[in-house]
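need coordinates for the below:
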Amino acid sequence: MGRILAIDYGTKRTGIAVTDELQLIASGLTTVETHNLMPFIAEYLEKELVDTIVIGQPTQKDGTPSDVEGNIQNFINGFQIKFPNMIIAREEERYTSNMAFQTMIDSGLKKKQRRNKALIDEIAATIILQNYMRYR
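A predicted model of the protein is given here:
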């Protein structure tokens, strides 16, 4: 059984989370600059067995796609060309950044640590992955 990798796609940075081999535990992996996302994932897939890529699906409050959705679709199209056999799933990601920030507060991180936007993105990816695992 392979891992599940989750992506919280952003225009500047992208948070990445991954499960263990048994797909039981979701953990933050890292945050990468979005222009380095495809090479990072390609290198990761060479080292680890991954069954599914879960990509956050951002929407507005009224349910319409957010502005970044076009960028995400471009990434997905390029990804499917490079990795045609990889399963791609989408998971609603509304408010995950807010939940990630609250998680940081609840964890007792100091104010300076909570300003780390890369950490927020990584935690948001973990929340996307946890939601996917919970409802699949």
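
alpha carbons only for contacts and neighbour counts from here, please
OK.

longest helix of this structure?
The helix that spans the most residues within the chain, counting by DSSP state H, is helix 117-135.

where along this structure do the helices fall?
Using DSSP H, the helices assigned to the chain run over residues 37-47, 69-82, 96-106, 111-114, 117-135.

circling back to that earlier point, other SSEs contacting the longest helix of the chain?
With contacts defined as 3 or more CA pairs under 8 Å, 6 or more residues apart in numbering; DSSP states H and E, helix 117-135 has these neighbours: strand 3-8, strand 13-19, strand 26-33, strand 50-57, strand 87-92, helix 96-106.

for comparison, sequence B:
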Amino acid sequence: MVQDNKSPNPKELTDIKDAPGKGRLMCVDPGTRKIGVAVSDEMQMTVRPVELIVRRSWKNLLEKIVELIARYDARALVVGLPLGFEGGETEMSAEARDMARKFDLSLEIPVYLHDERLSTYTARGHLWKTGKEGDELRERLDAESAAVILSDFIETRNMIASRDA
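Next up is the predicted model:
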């Protein structure tokens, strides 16, 4: 079942305490043409951008994600959910939800949706601070955005777990 976090609709909110607390997590930042991928370390202390996938077809995307899950031994997949600034659904939200449902049907690991508002803005700031500009910034932006989303997912899960402890 796709698990949706920070959704504007409380009926869809699923407790993320079920997300694995150890083992690598992978995140995708879905775009219309490119998909950024990031992965955590096994203790989920650090996150790093790892890949930029050019979207050709669902089959191509799924094969690449399956390959990356195996390579990094990921325990769960987080899909960025692009909500509007006020928290409402957008056209891309529907596409991200559809992608997450397809991953959920095709993969043997849990799939979570996570609010990605401002992730691109934050990622751009990280890259600017390291001196990335122009083409180099554009090449790294989607994967860096996935890293921002994954970091927020882990932080949110940890805050909920410590609050409920």
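
returning to what we had before: could you dump the helices of structure 1 to a markdown table with mean neighbour count and distance to S27 of structure 1?
Output for the helices of structure 1, formatted as a markdown table (neighbours: other CA atoms under 10 Å; distance: least, CA to CA, whole Å):
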| stretch | mean neighbour count | distance to S27 of structure 1 |
| --- | --- | --- |
| helix 37-47 | 13 | 15 |
| helix 69-82 | 14 | 22 |
| helix 96-106 | 17 | 13 |
| helix 111-114 | 12 | 18 |
| helix 117-135 | 22 | 6 |
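
let's have those helices in JSON lines, adding distance to G56 of structure 1.
As requested, the helices of structure 1 are exported to JSON lines (distance: least, CA to CA, whole Å):
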{"stretch": "helix 37-47", "distance to G56 of structure 1": "14"}
{"stretch": "helix 69-82", "distance to G56 of structure 1": "9"}
{"stretch": "helix 96-106", "distance to G56 of structure 1": "9"}
{"stretch": "helix 111-114", "distance to G56 of structure 1": "22"}
{"stretch": "helix 117-135", "distance to G56 of structure 1": "6"}
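
out of these, which gets nearest to L29 of structure 1?
helix 117-135 (6.9 Å; CA to CA).

residue in structure 2 matching Q113 of structure 1?
In structure 2, Q113 of structure 1 lines up with E136, judged by TM-score structural alignment.

grab the most central residue of structure 2 for me.
When CA atoms, centre = their mean is applied to structure 2, the residue found nearest the centroid is C27 (3.3 Å).

ok, the residue lying closest to that one once chain neighbours are set aside - contacts?
Once flanking residues are discounted, C27 of structure 2 sits nearest to V78: 4.5 Å by CA to CA, 6 or more residues apart in numbering. V78 of structure 2 is in contact with L25, M26, C27, V28, V111, Y112, L113, H114, L150, F153, counting by CA atoms under 8 Å, 6 or more residues apart in numbering.
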